[in-house]
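Student: quick one, structure for this:
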Amino acid sequence: MPSKRPALAMPWRLLITPEGSAAYNMAVDEALFNACRRDLSPPTVRLYSWHPPAVSIGYSQDAALEVDPDQCRKYGIHIVRRQTGGRSILHDDELTYSVVTPENHSFAGSTGCEMYRQVSQILINALRSLAVCGVMAEERTSQENMNGACFSQAARYEITVQGRKLVGSAQRRAERHILQHGSELLGPGHKRLPMLIPAKEHHRRASMIQTLNNRTISLSEILGRVVHFDELAERVSETFFGSSALSFDSGYLSDDECRDVNTLIRTKYSRPEWTFSRKMNHVE
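Tutor: Sure, this is the predicted structure:
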């Protein structure tokens, strides 16, 4: 049953969580989505980072074509499957955001595309405070290999600087609610992804390296200095708080959300059945 609460009047919650493992980060995003769908929590914006680095693969991707577990173990990199679509990405040296909200909130719009636009506008405003000029990409005009890296091209409303992709995003919609999460590149760590693909896919490696070098850009490259998570998180949170259209409160995970996180880690995101076969282990 859809919530009867007036979505436009709901204050939003802003979470800045400590760096977490791949399983933890994906479990928190799903727990926030679940709680919002059950009307147990407000619309939420979360900012977070990853430790250790991790490859996340899109919901529908074939893990066997995207990542070599032995190579990941060699470099101490985790692997996780997202609940959103899109392509693989190496989360290393970035700020990741997630947003959960009912569809009937004006921030989401009637199709979900409006949320892509509004989130990107807030991130662009935050970039301006660092003297970085970001722009929203237009609709894709080329049909490229969808088994490539997430950052190989920019989709509509994703953010580019100097014609190269800085922010990539993906959505999931269910039961009249939306989860959107995305990555803003702080440094060049994402460019290590080609060395993690399976040996049988080696023919893709050279083109992936070229694409990531030519079509992506990080804040550190733009500014000519190291940009840390805390610096960007402060700018982004200030921009969200300063948005005239939204009311925000700082918050934390509820007890119910924490329990859901622990369950999702145990039964889903830490398990190879989910990562490699998209199957959940229903254990108590």
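
Student: going by C-alpha atoms from here, please, whenever you check contacts or count neighbours.
Tutor: Noted.

Student: show me the strands in the chain, by range?
Tutor: 12-16, 44-48, 54-57, 78-81, 89-91, 94-102, 135-136, 159-161, 164-174, 177-185, 248-250 (DSSP state E).

Student: relative to Leu232, which of those strands is closest?
Tutor: Each of the strands of the chain was checked against Leu232 via C-alpha to C-alpha, and the shortest separation belongs to strand 94-102, namely 7.5 Å.

Student: one more sequence to fold, the one below, so I can look at both together:
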Amino acid sequence: MNILWRLLDLGTVSGYTMTNLYEAVGRAVSAGDAPNTVILDHPEAPFVNIGYHQLMDKEINVGFARAKGFSLVRRTIGGGAILDGPWEQDYFAVVRRGDPECPATIPEFYGMFLRPPMYALRKLGLEPSVRPPNDILVGGRKISGNGAITIEKANVLAGDLLLESPTSLMSEIIRAPSEKFKDKLAKSMSEWVTSISVETGEAADRSEVKRLIVEGYGEELGITLEPGNLTPEENTTLRTLVEARSTEEWIFSKDNDLLMKMGGDARGAKVRGGVTVSEAVHKAGKLVRVVLVSEEDRIASVSISGDFFTQPYTGAVEELERNLAGAKLTEEDLARRVKEAFERTGMMVFGASQEDFVKAILKARFESG
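Tutor: This next block holds a predicted model:
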């Protein structure tokens, strides 16, 4: 059976457009106002792109990024901080849930829609593999990062193939605790990130990469992509989203929430008698960062951030933070509060378990001194 989808080949776009376009299309696909869609585009200029659950000031050297003229972007998909730029080819698959082409679970969704970019890499003479849940590797090094999000009744896969790999610039953007660590970060990035040009020994041909991705949908999934355009309604939604999400209020919204909770106090600082602000990072499948305000043996407030993914992407972590307020700093009470929040919101987390959140909070408590 020949399955027809829409192809939006949009060329160069701004960082704000790239990180909101899939939502505008996702809403239209969800409502049945647009067909399932594949989007191909790439950034017109470099921009900093942090995950929805991350803190901009904790993850990014904001001063350096601003000095370089890079836009600061906070996307609605989880995952880690990255520097996007013209050196990549981005792709998005927007699929209505319930359609035969949409697998029931996010891991299966990844498995299916990573096949077209992997097809493209194989056709370029490379041997890609998947590092679960969502990285594509060549020779053990990352050449493609991917994320997924649910938008109303649609699922979205967002990913890119690196044509080049500006690892030195990336290491300057990511906030490091020291110059020594920054040097290690730069070296490690060059060791675990690669690109099509590095692997083939030739300059990557963007038009050929795009052609092979489109071909991969046909060969791997039996989906024919027909060139199309954004609808007027999608354009209107996109403009509204970009206007709202290019503001400092949105970009630093989680940072500002943290400042309110912490009262502007530094890590590990005693606020007043019996009250402490502390911080810890726990390595689960992804990183979980906790900034904790504790009073005696209870949580006064807590901020949870990291490069994990959640479903739903909005509201669930915030509900978890609210439910933890007042909890005793014991493993038993924390586990109960975390479980309650997960059950109430229906939250699923990719890259961390309920137990990981408990461990991160306890680690913050004991690292407070």
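
Student: before we move on, back to that, TSV for the strands of the first structure, including mean neighbour count?
Tutor: Shown next, in TSV, are these (neighbours: other C-alpha atoms under 10 Å):
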stretch	mean neighbour count
strand 12-16	20
strand 44-48	23
strand 54-57	24
strand 78-81	26
strand 89-91	25
strand 94-102	25
strand 135-136	20
strand 159-161	23
strand 164-174	22
strand 177-185	24
strand 248-250	14
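
Student: out of those, nearest to Arg128 of the first structure?
Tutor: Between these, strand 135-136 lies closest to Arg128 of the first structure; by C-alpha to C-alpha that is 10.7 Å.

Student: show the contacting residues for the equivalent of Ser49 of the first structure over in the second structure.
Tutor: Across the two structures, Ser49 of the first structure finds its equivalent in His42 of the second structure, going by TM-score structural alignment. Contacts were defined as C-alpha atoms under 8 Å, 6 or more residues apart in numbering; by that measure His42 of the second structure touches 11-13, 18, 85-86, 88-90.

Student: please redo it, this time with the cut-off set to 10 Å
Tutor: For His42 of the second structure, the contact set (C-alpha atoms under 10 Å, 6 or more residues apart in numbering) comprises 9-15, 18, 84-91, 160, 206.

Student: that older thread, the strands of the first structure into a markdown table, with extra columns for distance to Leu65 of the first structure?
Tutor: Formatted as a markdown table, these follow (distance: least, C-alpha to C-alpha, whole Å):
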| stretch | distance to Leu65 of the first structure |
| --- | --- |
| strand 12-16 | 33 |
| strand 44-48 | 28 |
| strand 54-57 | 10 |
| strand 78-81 | 13 |
| strand 89-91 | 13 |
| strand 94-102 | 24 |
| strand 135-136 | 30 |
| strand 159-161 | 27 |
| strand 164-174 | 20 |
| strand 177-185 | 22 |
| strand 248-250 | 40 |
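
Student: minimum distance to Ser218 of the first structure: which of those strands has it?
Tutor: Among the strands of the first structure, strand 177-185 comes nearest to Ser218 of the first structure, with 4.8 Å by C-alpha to C-alpha.

Student: next, the angle from that closest one to strand 94-102.
Tutor: Between strand 177-185 of the first structure and strand 94-102, the angle formed by their directions is 170 degrees, by axes from the mean of the first three to the mean of the last three C-alpha atoms, to 10 degrees.

Student: where in the second structure does strand 177-185 of the first structure align, residue-wise?
Tutor: Residue span in the second structure matched to strand 177-185 of the first structure, by TM-score structural alignment: 154-162.

Student: if we can go back for a sec, still contacting in the first structure, which of the contacts of His42 of the second structure?
Tutor: For both residues aligned by TM-score structural alignment, their matches' C-alpha atoms under 10 Å, a contact is called conserved when the aligned residues also meet in the first structure; among the contacts of His42 of the second structure this holds for 9-15, 18, 84-85, 87-91, 160, 206.

Student: neighbours around the counterpart of Cys36 of the first structure in the second structure, how many?
Tutor: Taking TM-score structural alignment as the alignment basis, one finds that Cys36 of the first structure is matched in the second structure by Val29. With neighbours defined by other C-alpha atoms under 10 Å, the count for Val29 of the second structure comes to 24.

Student: what ranges does the stretch 1-150 of the first structure have for its helices?
Tutor: Per DSSP state H, counting those that start in this stretch, the stretch 1-150 of the first structure carries helices over the ranges 22-37, 63-66, 69-74, 113-128.

Student: so which of the ones you listed is the most packed in?
Tutor: Of these, the one with the most neighbours on average (mean count of other C-alpha atoms under 10 Å) is helix 22-37, at a mean of 23.

Student: report all helices and strands that that one contacts.
Tutor: Contacting helix 22-37 of the first structure under the criterion 3 or more C-alpha pairs under 10 Å, 6 or more residues apart in numbering; DSSP states H and E are the following elements: strand 44-48, strand 54-57, strand 78-81, strand 94-102, strand 164-174, strand 177-185, helix 255-264.
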